[in-house]
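Engineer: Return atomic coordinates for the entry below.
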Amino acid sequence: MTNELWAVIAFIATFTLLVLMYRLYGKNGLFVWVAIGTVIANIQVTKTVEIFGITATLGNVLFASIYLATDILNDIYGRETAKKAVWLGFASVIVMVVLMSISLAFAPAESDIAQDSMKTLFGLVPRIAIGSIIAYIIGQYIDVYIFNWIKKRFSSDRTFYIRAYGSTTVSSLIDTALFSLIAFYGIMPNAVVIEIFITTYLFKLITTLLNVPFGYIAKSFAKDVD
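Structural biologist: Just a heads-up that it's a prediction; the model follows:
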């Protein structure tokens, strides 16, 4: 299958699973989603692919789903709950970096087949994680702030899309710029870094435009979950 088809599959699978996590486990399901999504996205982002004729990193769909999860938490449970989820995602990345760095420090046995592959993948993760952490915290706090600012002016359920689109459009721009600069500057050619920034932001915007209906589905379960 082509990368474009896999992108569609990844999008549907990601947001369907997010909704299921909320439907089955309520608020805690979204907390878990933010935690595991942040970890997986930081691993996925080490892989670059050609899609629609341009170079992009993986992880964009998952990062967009994390923004949607915090928007749902913010809308239903309030700003403090959304901020708690943001810090949970932050803590999850720190735990991953610390434990995987320790794992790489072990001398492999002669029969080991994983060390080189793990070093290739997770050797990049600390720098990527630092960029992700800084961009994530700043971007998510901006998202929560803008979401609440818009909510004071458009507070009905029917205008959830205005809050979600408005907050994510601005916060994703800042998030993506910071992450691209910290994670890839000096590792990849500048032209590639700029291309990654542009394509990543565009993919996040497109994903945001398409994922809000999943937010409405999740919100429809609010009365039936904790």
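
Engineer: make it CA atoms for all contacts and neighbour counts henceforth
Structural biologist: OK.

Engineer: Touching, Thr70 and Ala85? I think so.
Structural biologist: Yes - contact criterion C-alpha atoms under 8 Å: Thr70 and Ala85 qualify, at 6.8 Å.

Engineer: Looking at those two, which one has more neighbours?
Structural biologist: Thr70 (29 against 25; other C-alpha atoms under 10 Å).

Engineer: Show me what counts as buried in the strand or helix carrying that one.
Structural biologist: Following DSSP states H and E, one finds Thr70 within helix 60-77. Of the residues in helix 60-77, 60-75 count as buried by neighbour count, 16 or more other C-alpha atoms under 10 Å.

Engineer: And the next helix or strand past it?
Structural biologist: Helix 60-77 is succeeded, C-terminally, by helix 79-105 (DSSP H and E).

Engineer: Can you give me the neighbour number for Ser156?
Structural biologist: When neighbours are counted by other C-alpha under 10 Å, Ser156 registers 9.

Engineer: related to what we said a few turns ago, between Thr70 and Ala85, which contacts overlap?
Structural biologist: Residues touching both Thr70 and Ala85 (C-alpha atoms under 8 Å, 6 or more residues apart in numbering) are Val34.

Engineer: Could I get the full set of helices for this protein?
Structural biologist: Counting by DSSP state H, one finds helices in the chain at the ranges 3-44, 60-77, 79-105, 115-122, 125-151, 160-184, 190-220.

Engineer: Of all residues in the protein, which one is nearest the centre?
Structural biologist: Central residue of the chain (C-alpha atoms, centre = their mean): Phe63, 1.6 Å from the mean position.

Engineer: Now show me the structure for the sequence below, then we'll compare the two:
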Amino acid sequence: MNFMFFLLLALVNFLLISLSYKFFGKKGVIAFVVLSVIAANIQVNKLVIFDFFGYEIVATLGNVMFGGVFLATDLLSEKYGRKTAQGAVHISIFANVSFVIVMFIASLFNGIADSSSFNEAIDLFFSLNGGALKAVLVGNIVYFMSQSLDVYMYQKIKSKFSSYKTLFIRNNGSTLISQFVDSVLVSVGFALVGIFDWQYLVDIIITTVLIKYIVALLDTPFLYLMAKIKPLKDE
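Structural biologist: The predicted structure follows:
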């Protein structure tokens, strides 16, 4: 069932990005980038098993949300240019770090016994040894590098393949390169800080690349759709 949930999450995520763009334009897409980065850095702490045609593979959650970020920045590159797309990356990094800082301070409070389960949940993710804190420290560095590469590659490919028909070339071309770099660097980084054990490293790199490539192919129709959408509100 995990693979079915993966497909469901991907389709819902891309649909929400499309609706956010339709209703709120550029600001809506940037807001969704912020949401996706925060959600992905929490989800990445959960390891799941996917069954691909009888083969079981271990992967981290968060790949779909990060895939949505690449879709969103490709849309911003397509419609508003490199500066806007890069700006969305900077805003999302600032928002993500800010979120973890305020949640870390929240973990310092002594909660009453009646809220013990919530206290433990906050501490599990946002204390000094929490998974989300480690994920942000590593993830934001890698995220900045891979997203900057994606934005750069998108514009380079667009300079040669700029028509609406070749949208899939610049979308998938930039994403496949940058997602590979992202998957390798972030997996090594997460193993270094103890988010998962080194014994899972190779499997997670392979499965992360595979899943992100599937996500990249799934998001292509949505990019074609959004390229034609006229937002209700935009600047």
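
Engineer: Superposed, what's their TM-score?
Structural biologist: Overlay of the two chains. TM-score (TM-score structural alignment, normalised by the length of structure 1): 0.95; 225 aligned residues with a C-alpha RMSD of 1.4 Å.

Engineer: Tell me how many other residues crowd Asn119 of structure 2.
Structural biologist: By other C-alpha under 10 Å, 18 other residues sit near Asn119 of structure 2.

Engineer: what does it align to in structure 1?
Structural biologist: Here Asn119 of structure 2 is matched to Gln115 in structure 1, going by TM-score structural alignment.

Engineer: One more: Val64 of structure 2?
Structural biologist: In structure 1, the residue matched to Val64 of structure 2 (TM-score structural alignment) is Val61.

Engineer: which residues touch its match?
Structural biologist: Ala10, Phe11, Thr14, Phe203, Lys204, Thr207.

Engineer: what angle separates the helix holding Thr70 of structure 1 from helix 125-151?
Structural biologist: On the basis of axes from the mean of the first three to the mean of the last three C-alpha atoms, to 10 degrees, helix 60-77 of structure 1 is oriented at 40 degrees to helix 125-151.

Engineer: where's helix 60-77 of structure 1 relative to the chain centroid, distance-wise?
Structural biologist: On the basis of C-alpha atoms, centre = their mean, to the nearest Å, helix 60-77 of structure 1 is displaced by 9 Å from the centre of the chain it belongs to.

Engineer: Then stretch 70-81 of structure 1?
Structural biologist: The answer for stretch 70-81 of structure 1 is 16 Å, by C-alpha atoms, centre = their mean.

Engineer: With stretch 6-23 of structure 1 instead?
Structural biologist: Averaging C-alpha positions (C-alpha atoms, centre = their mean) puts stretch 6-23 of structure 1 13 Å from its chain's average.

Engineer: Now it on structure 2. Mean distance?
Structural biologist: Stretch 6-23 of structure 1, aligned to structure 2 and superposed, deviates on average by 0.8 Å (mean C-alpha distance after the TM-score superposition for structure 1).

Engineer: which residues touch that stretch?
Structural biologist: The contact list for stretch 6-23 of structure 1, computed with C-alpha under 8 Å, 6+ apart, reads 28-30, 33, 61-62, 65, 69, 207, 211, 214-215, 217-218, 221, 225.

Engineer: Got a ChimeraX select line for the buried ones in those residues?
Structural biologist: Only the buried entries of the contacts of stretch 6-23 of structure 1 go into this ChimeraX selection, using 16+ other C-alpha under 10 Å:
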select :29,30,33,61,62,65,69,207,211,214,215,218
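
Engineer: Pick out whichever of the contacts of stretch 6-23 of structure 1 sits closest to Ala41 of structure 1.
Structural biologist: Among those, Leu62 lies closest to Ala41 of structure 1 (C-alpha to C-alpha), at 5.8 Å.

Engineer: Contacts only, for that closest one.
Structural biologist: Applying C-alpha under 8 Å, 6+ apart, we find Leu62 of structure 1 in contact with Thr14, Gly37, Thr38, Ile40, Ala41.

Engineer: Mind telling me the two of these farthest from one another?
Structural biologist: Thr14 and Thr38 (12.8 Å).

Engineer: Pick out whichever of these two has more residues nearby.
Structural biologist: Using other C-alpha under 10 Å as the criterion, Thr14 of structure 1 and Thr38 rank with Thr38 on top: 28 against 17.
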